[in-house]
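Engineer: Sequence first, predicted coordinates after that:
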Amino acid sequence: MPLITISQDYGSHGYYVAQRVAQELQLELHDDETLRQAAVKMGVEKENLDALKEQVPGFFDRLMGYKPDVYLNVLQSVVYTMASKNNGVIVGHGSQLLLKDFGCALHIRIITPADKRIRYFIEEKGLDEEVATKLVQEKDQEFKNFFRYAFNMDINDPLLYDLVLNTDKIGIETLISHIIQLAQSNDISECSIDALAIMKCRALEMKIREKLIQSDVTTKGIKIKVTEPGNILIHGVVYDEVEQQRIRVVLDTIAELDDARVNIAVAPKDG
């Protein structure tokens, strides 16, 4: 059974679709809460869990020293870790882009015209028209801004998806049936052992980068190569012996590491 990523327009019932698809195919659903739980198990600091909110860090986050690279590394590490479990339904969080190069991942986008979504919030949620309109517009812009910030891409780019479904033209039950049928078809294969290994390697690399940045290590001059799950080669140049030592301390805290070859030089002082 393949990996399935599902992203949606806000208010297009994409989360319900993801729940049903996961239930029908007996797959694990990776949503906001399960991703946060996974991040905690991976050792992500609680103050960095906001990386999973799919929001651009605000002015005060940056003012108070929030590090954008940490934000993105946490996000990628968690998504790759979940994907490396071999199957499941991942809701949002850039998974459609992070996993786009894996043939075993099926990427679904669920859309609904804005006026239909506004009407849903008015009739089903009891919001007045002004509030409903503002909610839909703000959420659409929020997700668009996040995707641009995180990946420098348009979340509505159809090339990111294998299937784009419009709930204005297709009923929810029919839509769910189409996704299940495609997921079970011969066109979508299971993830190979090599593909799962690559996901694990990417997850480990992002975790290491996040920990280094959190420890005030300048990573610009550092290359990290995960040769296989658990084994890394890290080399490059840092500014002083303190940073050099911090790298070794960080690596010692990462439980997934079996072997780390470190070749870090200290840049010579001017004069």
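Structural biologist: Yep, it's here.

Engineer: going forward, measure contacts and count neighbours with C-alpha atoms only.
Structural biologist: Fine.

Engineer: Confirm that residue 89 sits in a strand.
Structural biologist: Yes: Residue 89: assigned to a strand according to DSSP: H, G, I helix; E, B strand; the rest coil.

Engineer: what about it, how many neighbours?
Structural biologist: 27 (other C-alpha atoms under 10 Å).

Engineer: Contact partners for it?
Structural biologist: 3-6, 18, 21-22, 27-30 (C-alpha atoms under 8 Å, 6 or more residues apart in numbering).

Engineer: could the residues you listed go into CSV alongside neighbour count?
Structural biologist: Formatted as CSV, these follow (neighbours: other C-alpha atoms under 10 Å):
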residue, neighbour count
3, 27
4, 27
5, 26
6, 25
18, 24
21, 24
22, 20
27, 18
28, 18
29, 23
30, 22
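
Engineer: List the ones among those residues that fall in helices.
Structural biologist: 18, 21-22 (DSSP state H).

Engineer: which one of those is nearest residue 66?
Structural biologist: residue 18 (31.9 Å; C-alpha to C-alpha).

Engineer: Surely that closest one and residue 91 touch.
Structural biologist: Yes: under the criterion of C-alpha atoms under 8 Å, residue 18 makes contact with residue 91 at 7.0 Å.

Engineer: Identify the contacts common to the two.
Structural biologist: With C-alpha under 8 Å, 6+ apart as the test, residue 18 and residue 91 both reach 6, 29.

Engineer: Any chance of TSV for the ones in helices among the contacts of residue 89, columns distance to residue 265?
Structural biologist: Shown next, in TSV, are those (distance: C-alpha to C-alpha, whole Å):
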residue	distance to residue 265
18	48
21	51
22	48
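
Engineer: Just name the closest of those to residue 201, please.
Structural biologist: residue 22 (25.8 Å).

Engineer: which ones are touching the closest one?
Structural biologist: Counting by C-alpha under 8 Å, 6+ apart, residue 22 has contacts 28-29, 88-89.

Engineer: Which parts of the protein are strands?
Structural biologist: 3-8, 29-30, 88-91, 105-111, 163-166, 222-228, 231-238, 259-266 (DSSP state E).

Engineer: Use this one as the comparison:
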Amino acid sequence: MAVITIFRQAGCKGRYIAERLVRSLDYHLADYGTAERLMLQCGYETTPKVYESVPDLWDRFTRRGMERDEINSMLRSVTLAIAHHGNVVSLGRGCFAPLQGLCDVINVRVKAPLPLRIERVSEEHQLTMEEAAVYVAEKDALNADFARTSYGLSPDDITLFDIVIDTGKVEPDTAVEWLTEAASDLKCKEGDPTAAALKVDRVLERAVNKEFRRRERLRSK
């Protein structure tokens, strides 16, 4: 019951890798949409209407104050509950941060050279190269600020990750193969801390189970 977290920057093919890894392992995918649904189910619909779209929700993480702190606390609880469930690939800006030192968790960073990232973003979003460069810079700043203000960490600290993959050198499909093998061969020693043993909020635990069962029903149709 492994957990794989994937931190990526725009243009690194991180979502591509995550989605295909989910298929390869028959795991669940948890991303910002998953977190938003769980947060809303557990009471955040009563917060002032700042979460009307996914971008609005995540853009809030760069703003200081009580609102950001409350969201971050809830998000950390959601991240832990998802990891506790197991058999999941978590794709997000900071999902690696609260899951350090757990033997059944593989924290992955996906990177690529900046020129290649800009080129990919230009093609994927039909932007000019100049527009793509601005887009990438803004996303990088948002990611870095989120990790710093929410967890006091830098995603540029490679010691926070178990595996770092450069998709400028390694094809994304090869990365999927590597990570599939890593998850399949993952072993824990007796007494090692695990995500499966985390103490999590019971309401969130039930919400996560319900959400993943819902997805399983949709897949089976």
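Structural biologist: In hand now; what should we look at? What you see is a predicted model, and the numbers here were worked out from it, not measured in a lab.

Engineer: re earlier: let's have the strands of the first structure in CSV, adding distance to residue 201 of the first structure.
Structural biologist: Output for the strands of the first structure, formatted as CSV (distance: least, C-alpha to C-alpha, whole Å):
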stretch, distance to residue 201 of the first structure
strand 3-8, 17
strand 29-30, 20
strand 88-91, 19
strand 105-111, 17
strand 163-166, 28
strand 222-228, 6
strand 231-238, 9
strand 259-266, 13
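
Engineer: Residue 144 of the first structure: which of those is closest?
Structural biologist: Nearest of those (C-alpha to C-alpha): strand 3-8, 11.3 Å.

Engineer: Check what contacts stretch 132-147 of the first structure and list those residues.
Structural biologist: Contact with stretch 132-147 of the first structure is made by 9-11, 54-56, 94, 114, 117-119, 121-122, 153-155, as judged by C-alpha under 8 Å, 6+ apart.

Engineer: Buried residues in stretch 4-16 of the second structure, which are they?
Structural biologist: 4-15 (16 or more other C-alpha atoms under 10 Å).

Engineer: For stretch 97-104 of the second structure, list every residue counted as buried.
Structural biologist: Under 16+ other C-alpha under 10 Å, the buried positions of stretch 97-104 of the second structure are 97, 99-100, 102-104.

Engineer: Now flag whichever of those is closest to residue 166 of the second structure.
Structural biologist: Of those, the one sitting nearest to residue 166 of the second structure (C-alpha to C-alpha) turns out to be residue 97, at 20.4 Å.

Engineer: gap between residue 192 of the first structure and residue 145 of the first structure?
Structural biologist: 34 Å (C-alpha to C-alpha, to the nearest Å).

Engineer: These two: which is more packed in?
Structural biologist: Set side by side, residue 192 of the first structure and residue 145 show more neighbours around residue 145, with 19 against 13, by other C-alpha under 10 Å.

Engineer: Give the aligned equivalent of that one in the second structure.
Structural biologist: Correspondence of residue 145 of the first structure to the second structure, assessed by TM-score structural alignment: residue 145.

Engineer: before we move on, back to that, mind picking the one among the buried residues of stretch 97-104 of the second structure that's closest to residue 219 of the second structure?
Structural biologist: Distance to residue 219 of the second structure, by C-alpha to C-alpha, is smallest for residue 104 among those, at 25.9 Å.

Engineer: How about the contacts made by that closest one?
Structural biologist: Counted by C-alpha under 8 Å, 6+ apart, residue 104 of the second structure has contacts 1-3, 186-188, 194-196.

Engineer: tally of neighbours for the closest residue to residue 8 of the second structure other than its chain neighbours?
Structural biologist: Once flanking residues are discounted, residue 8 of the second structure sits nearest to residue 110: 4.9 Å by C-alpha to C-alpha, 6 or more residues apart in numbering. By the measure other C-alpha under 10 Å, the count of residues near residue 110 of the second structure is 23.

Engineer: Show me what residue 110 of the second structure lines up with in the first structure.
Structural biologist: So, by TM-score structural alignment, residue 110 of the second structure is matched to residue 110.

Engineer: Please tell me how far its match sits from residue 132 of the first structure.
Structural biologist: 19 Å.

Engineer: same thing with residue 155 of the first structure?
Structural biologist: 22 Å.

Engineer: Show me which of those two is the more surrounded one.
Structural biologist: residue 155 (23 against 20).

Engineer: what sits against the more buried one?
Structural biologist: 143-144, 147-148.

Engineer: Would you format those as JSON lines with neighbour count and distance to residue 224 of the first structure included?
Structural biologist: Listed next are the contacts of residue 155 of the first structure as JSON lines, based on neighbours: other C-alpha atoms under 10 Å; distance: C-alpha to C-alpha, whole Å:
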{"residue": "143", "neighbour count": "22", "distance to residue 224 of the first structure": "30"}
{"residue": "144", "neighbour count": "18", "distance to residue 224 of the first structure": "30"}
{"residue": "147", "neighbour count": "21", "distance to residue 224 of the first structure": "25"}
{"residue": "148", "neighbour count": "14", "distance to residue 224 of the first structure": "25"}
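
Engineer: Narrow the residues you listed to those in helices?
Structural biologist: 143-144, 147-148.
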